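Visitor: Okay, structure incoming, though there's no sequence with it:
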């Protein structure tokens, strides 16, 4: 219970303080390049996410950072739990936005940062919104921003990776950027498997070899989706074996 109190107190308590910096950052935007501004904005979400993970008392390891390419990428990851975003924000130095359900807009301050991070809001009950989110994400990638997407569409809660919805592949093909697959193991152990109580967990993140845009273009959508999903699935199995052998 103490972990939960510490974690959520920081999650919401840090945000009002960060708005001071957010206003300063926005004023600097006209003088900065896309990459410079994204990197500047990334500093606060990364501090926020690092503080959250510290308070869960979890041990997070990440491998494959050397595989990060230059320029915009579409990060494609499996989705275990609610702590996937804080884990990735705290550990990946490359700035990125992500696709989020529209309900997040009702939260205080968080949406203000998400808009500056180039996040895209999706209403999953509205087909038009889903199509617009694809178009918006393609536009942001073409502008030079990186975006993270969870193609399962919902958390697996550690019950095995679900099927990948096809929208992410349309985004990849239309934007012409590489896909950076990510495998995550262990985030569901922080909350989802504990009746929503926050407990320490061992979390492993692995960045896989990027899949170049020309390779994606040569494959049909079904083949490309299978390629990405199988790579992530194989990596998760490897991470699971490593955990078992410890």
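Guide: Arrived safely. Here the structure is a predicted model, which means the values were calculated and not measured. Residues are numbered from 1 along each chain as shown.

Visitor: rest of the way, CA atoms for contacts and neighbours
Guide: OK.

Visitor: Please list all residues in contact with residue 199.
Guide: Applying Cα atoms under 8 Å, 6 or more residues apart in numbering, we find residue 199 in contact with 3-4, 56-58, 189-191.

Visitor: Confirm it sits in a helix?
Guide: No: counting by DSSP: H, G, I helix; E, B strand; the rest coil, residue 199 is not part of a helix but coil.

Visitor: how close does it sit to residue 50?
Guide: 16 Å (Cα to Cα, to the nearest Å).

Visitor: Repeat that for residue 243.
Guide: For residue 243, the distance to residue 50 - Cα to Cα - is 23 Å.

Visitor: out of those two, which sits in the more crowded spot?
Guide: Legend: neighbour count by other Cα atoms under 10 Å for residue 243 and residue 50, higher for residue 50 (17 against 14).

Visitor: Just the buried residues of the lengthiest helix in the chain, please?
Guide: Determined from DSSP state H, the single longest helix within the chain is helix 2-28. The neighbour-count check on helix 2-28 (16 or more other Cα atoms under 10 Å) flags 4, 7, 10-12, 14-15, 18-19, 22 as buried.

Visitor: Comparison target below:
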């Protein structure tokens, strides 16, 4: 049976790749033009094209997104979204399901990918985790972004979770920025991305559902850096408990 399904899987992967690149090529000229509008204004314009790309690709390849609101935002104040990270599909999903405008923190290595790297460079705040000075620059840029009224998105686990645990340990960055800027954190869960793209290998991509759970925000009003460990643990516990409830 597996031998019969394998050719179908590769036809599906080829189709998904063509749609992925095709829509990207379609929006690339507009992203190039928007890149001249500046870091904030141009970046916001770019995200509306990326929203179109994500909203086109996912249904085209049979991946259907379901939103579950435990909290539905009514205001437009910036948030720090903290999201579990299990596969590379998370980033493609984020631009289609998070409230615009926002900027994610992303690995600087992704800028080296042909074509995609140009878009990535203008869409994320890149971070080189191997360089302390580069990490500090990224944090300063994220803080400046929030102060311009733009939300940010951080995967606090830092990298994809390849374990059987709901979450791996969190880094401090998102919580430090939240306290310094007094910006509320909103935990968000991506439930099925690991099933749609197991082990982040494109040859394992498959159609199906992707559920997004928007959890209530966590206020940091009045907190200082002394509260950081407790805040980080609070958010971890909230997300872990909710993830376990869906297993």
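Guide: Nice, thanks for sending it over. Keep in mind the model is a prediction, meaning the values are calculated, not measured.

Visitor: so what secondary structure elements neighbour the longest helix of structure 1?
Guide: helix 34-56 (3 or more Cα pairs under 8 Å, 6 or more residues apart in numbering; DSSP states H and E).

Visitor: Which element is encountered next along the chain beyond the helix it packs on?
Guide: For helix 34-56 of structure 1, the following helix or strand on the C-terminal side (DSSP states H and E) is strand 59-63.

Visitor: Now do that following strand: everything it contacts.
Guide: Contacts of strand 59-63 of structure 1 (Cα under 8 Å, 6+ apart): 87, 91, 200-207.

Visitor: neighbour-wise, which of those residues leads?
Guide: Of the contacts of strand 59-63 of structure 1, with other Cα under 10 Å as the count, residue 205 tops at 26 neighbours.

Visitor: picking up where we left off before, so which of the contacts of strand 59-63 of structure 1 are in helices?
Guide: Per DSSP H, the subset of the contacts of strand 59-63 of structure 1 in helices is 87, 91.

Visitor: List just the nearest of the contacts of strand 59-63 of structure 1 to residue 123 of structure 1.
Guide: Taking Cα to Cα as the measure, residue 123 of structure 1 lies nearest residue 87 of these, at 24.2 Å.

Visitor: Columns distance to residue 177 of structure 1 on top of the contacts of residue 199 of structure 1, output as TSV?
Guide: What follows is the contacts of residue 199 of structure 1, written out as TSV (distance: Cα to Cα, whole Å):
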residue	distance to residue 177 of structure 1
3	39
4	38
56	34
57	36
58	33
189	33
190	33
191	34
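
Visitor: filter these to the buried ones?
Guide: Buried among these by 16+ other Cα under 10 Å: 4, 56-58, 189-191.

Visitor: residues near the counterpart of residue 102 of structure 1 in structure 2, how many?
Guide: Here residue 102 of structure 1 is matched to residue 108 in structure 2, going by TM-score structural alignment. Residue 108 of structure 2 has 17 neighbouring residues, counting by other Cα under 10 Å.

Visitor: isn't residue 83 of structure 1 right next to residue 185, touching?
Guide: No: using Cα atoms under 8 Å as the test, residue 83 of structure 1 is too far from residue 185 to be in contact (11.0 Å).

Visitor: more crowded one of these two?
Guide: residue 185 (24 against 21).

Visitor: Could you tell me which residues make contact with the more buried one?
Guide: Residue 185 of structure 1 touches 80, 203-205, 236, 239-240, counting by Cα under 8 Å, 6+ apart.

Visitor: how long is stretch 25-40 of structure 1 end to end?
Guide: 7 Å.

Visitor: what comes into contact with that stretch?
Guide: Under Cα under 8 Å, 6+ apart, the answer for stretch 25-40 of structure 1 is 41, 94-96, 117, 143-145.

Visitor: Show only the entries of those found in helices.
Guide: Per DSSP H, the contacts of stretch 25-40 of structure 1 map to helices at residue 41.

Visitor: I'd like to know which of the contacts of stretch 25-40 of structure 1 are buried.
Guide: If we count by 16+ other Cα under 10 Å, the contacts of stretch 25-40 of structure 1 have these buried: 41, 94-96, 117, 145.

Visitor: Map residue 231 of structure 1 onto structure 2.
Guide: Looks like residue 231 of structure 1 aligns to residue 238 there (TM-score structural alignment).

Visitor: What distance do you get for that match to residue 217 of structure 2?
Guide: For residue 238 of structure 2, the distance to residue 217 of structure 2 - Cα to Cα - is 11 Å.

Visitor: Settle it for me: which of these two has more neighbours?
Guide: residue 217 (19 against 14).

Visitor: nearest spatial neighbour of the counterpart of the more buried one in structure 1, skipping sequence neighbours?
Guide: Using TM-score structural alignment, the equivalent of residue 217 of structure 2 in structure 1 is residue 210. Of all residues not flanking residue 210 of structure 1 in the chain, residue 180 sits nearest, at 4.5 Å (Cα to Cα, 6 or more residues apart in numbering).

Visitor: who touches the one you found in this structure?
Guide: Neighbours of residue 180 of structure 1 in contact, by Cα under 8 Å, 6+ apart: 68, 73-76, 207-211.

Visitor: ok so, going back, output the buried ones among the contacts of stretch 25-40 of structure 1 in a markdown table; the columns should cover distance to residue 170 of structure 1.
Guide: Supplementary listing: these in a markdown table, determined by distance: Cα to Cα, whole Å:
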| residue | distance to residue 170 of structure 1 |
| --- | --- |
| 41 | 27 |
| 94 | 23 |
| 95 | 22 |
| 96 | 19 |
| 117 | 22 |
| 145 | 17 |
